[in-house]
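> the following comprises the amino acid sequence and a computationally predicted model.
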Amino acid sequence: MAANTTGKGPESEVYTFTTVITPPPPVKGLKVRNILNRSCHLDWAALRPQGNDSIEYNVQCARLREQTYKLVYHGADHSCELKDLDAGAEYLVRVCAIRQSPRGAIEGPYSSPLNFSTPPVHHDTPPQQTVRMQHHQNGGRRPLTDQQWAGIILSGFIVLAVLCAMLIAHTIY
């Protein structure tokens, strides 16, 4: 009811409304630690619960070359372990907070993707003595490696360039 110096006005109809529940803010401080060939550890800054609502997190991971994100963690902790990664691969990870309210889950925006690489697997090379013994048994020479071929070709180009320079210098002067 509204009232002023001229009097009282009629009562208005009852109007019911509800406020929108705000989604959680973006997650910050995403860090990758203990990167191994096939696993790593992620952690991020925890968000404060909003009112009586709890906060959970989704972590998504994608190979850099594919960029198809897959859910790899869902839970209340603000850290997780990623396992079964490929050695020598580049990954993107991102995290979003989810506000669990009585009306349902409200997902916040994802964090900026963080790029990391797993180290490649280094296989031990067989001892050189074993290789030499095998070649002596075959009685032949070892085939040239790609690096040796590259060196031979490069040397050939250098010799050719010097000869061309000498020829040009001789014809000009």
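Structure received.

> from here on, just use CA atoms for contacts and neighbour counts.
Will do.

> which residues touch A97?
With contacts defined as Cα atoms under 8 Å, 6 or more residues apart in numbering, A97 is in contact with 24-27, 47, 55-58, 107-110.

> please enumerate the strands of this protein.
3-4, 7-8, 31-33, 40-43, 54-63, 70-75, 79-82, 90-101, 104-107, 114-117 (DSSP state E).

> residues making contact with the second one?
Counting by Cα under 8 Å, 6+ apart, strand 7-8 makes contact with 1-2, all of which sit outside it.

> scan this protein for its longest helix.
With secondary structure taken from DSSP state H, the chain has its longest helix at helix 146-172.

> wait, L64 touches Y91, no?
Yes - using Cα atoms under 8 Å, L64 makes contact with Y91 at a distance of 5.0 Å.

> what's the overlap in contacts for those two?
Shared contacts of L64 and Y91 (Cα under 8 Å, 6+ apart): N115.

> out of those two, which sits in the busier spot?
Y91 (21 against 16; other Cα atoms under 10 Å).

> residue contacts, the residue nearest to the more buried one when sequence neighbours are not counted?
Closest residue in space to Y91, ignoring its immediate chain neighbours: R63 at 4.5 Å, by Cα to Cα, 6 or more residues apart in numbering. Residues near R63 by Cα under 8 Å, 6+ apart: 69, 89-92.

> got another, please set it beside the one above:
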Amino acid sequence: VAETTRLSVSSLRPETAYKVRVQAVNGVGSGPLSSPALRTSTRALPPAAPSLECLGATHSSLRLRWGDQAEKSLRDFVQYTLEMEVKPGLFAVLYQGPSHSYKASRLQENHPYRFRIQATSDAGEGPHSEPATFSTTRALPPAPKAPRVTPQGDTSCLLEWQAVRLLTDDPVSYLVQLQQSGSSEFSVVYRDYDTRCSLSNLSPHTFHCARVAAVRHCPQSPEPLCGPYGPATSFQLFAEPASGNGGSSQVGASASATSGWSLRGSRSGLLPSLGDQQWAGILVGGFTLLAVLAAVLLQEVVARNQ
């Protein structure tokens, strides 16, 4: 009972329907109740903050998820505000929208981050969730390029590869795996910090595949971080043919290969042993000369006819 035409009623249940009637009272008595009764309902409470969880972490990103989209009612339109702590006690907005997931990127490796979330609907803004902490992982070293193979005989060779670069000063070692033709598995043949290694006791006339992986050694991590293997290099070693004249034949062959000359018989004397590029140059020059001669002859014929 009040002497005003406006009244605020509190302590009602949220999302509940009510009927309201008004009656006037004076010194004479009480009048009839208003009819029909006013039907009204209270709004729902602001949505509670969902729980945050991390679906996946890399060295530079965190994928977060919250709530359950399957439980969302069609009549509800809820927006979420995801915030990340940038300074102690200071949060910055990362995402605002209806989605139930977000990927926070451009983060530091092996670093903890604190997040909180808030839900908003037509009923208003709900409270923030308790901050949740998730950490990024350490970065794996990149894959080295394919190694370079230098034969050192018919059963040994030298493997060399470029060193990988890290953003930190952590030491890096390397793993070398070798696969022989006919085998489906790679076996580790080298494990050290140098960017070259020698392989011996290989089978000649057999294809081999060699690949390299980098291993990062972090002082704060008990386990080394092995990166992916790079592309493999396929190679085959050939056995040198046996020579009947011993050392003199080997010296002669080496000299012949170095000088680029060979014997063609006693009548022809010493003739140069031309390579493919030299023969190609001779052919191009010959065709050019023939074209010039043909042009000159054609010009003479035209001049005589005139």
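Right, received. Where do you want to start? All figures in this text were calculated on a predicted structure; none of them were measured in a lab.

> follow-up on the earlier one: R132 of the first structure is nearest to which of the strands of the first structure?
Across the strands of the first structure, R132 of the first structure has its closest neighbour in strand 114-117 (36.7 Å, Cα to Cα).

> list the buried residues for that closest one?
For strand 114-117 of the first structure, burial by neighbour count (16 or more other Cα atoms under 10 Å) applies to 115-117.

> which residues in the second structure does it align to?
The alignment of strand 114-117 of the first structure onto the second structure (TM-score structural alignment) covers residues 233-236.

> give me the mean distance between that stretch and the first structure.
Stretch 233-236 of the second structure, aligned to the first structure and superposed, deviates on average by 0.4 Å (mean Cα distance after the TM-score superposition for the first structure).

> part of a helix, is S248 of the second structure?
Yes - looking at S248 of the second structure with DSSP: H, G, I helix; E, B strand; the rest coil, it is inside a helix.

> run a quick neighbour tally on it.
By other Cα under 10 Å, neighbour count at S248 of the second structure equals 11.

> give me the aligned partner of it over in the first structure.
Using TM-score structural alignment, S248 of the second structure lacks an equivalent in the first structure.

> give me the distance between S248 of the second structure and S254 of the second structure.
Counting by Cα to Cα, to the nearest Å, the separation of S248 of the second structure from S254 of the second structure is 10 Å.

> just D276 of the second structure next, same as before
Note on D276 of the second structure: its distance to S254 of the second structure, by Cα to Cα, is 20 Å.

> who's more crowded, the two?
Shown here are D276 of the second structure and S254; by other Cα under 10 Å, S254 has more neighbours (11 against 8).

> could you say which helix or strand contains that one?
Assessed by DSSP states H and E, S254 of the second structure sits inside helix 247-259.

> ok, then the element right after that helix?
Counting by DSSP H and E, what follows helix 247-259 of the second structure is strand 261-263.

> the first structure: matching residues for that following strand?
Across the first structure, nothing matches strand 261-263 of the second structure (TM-score structural alignment).

> and that strand, what other elements does it pack with?
Packing partners of strand 261-263 of the second structure (3 or more Cα pairs under 8 Å, 6 or more residues apart in numbering; DSSP states H and E): strand 270-272.
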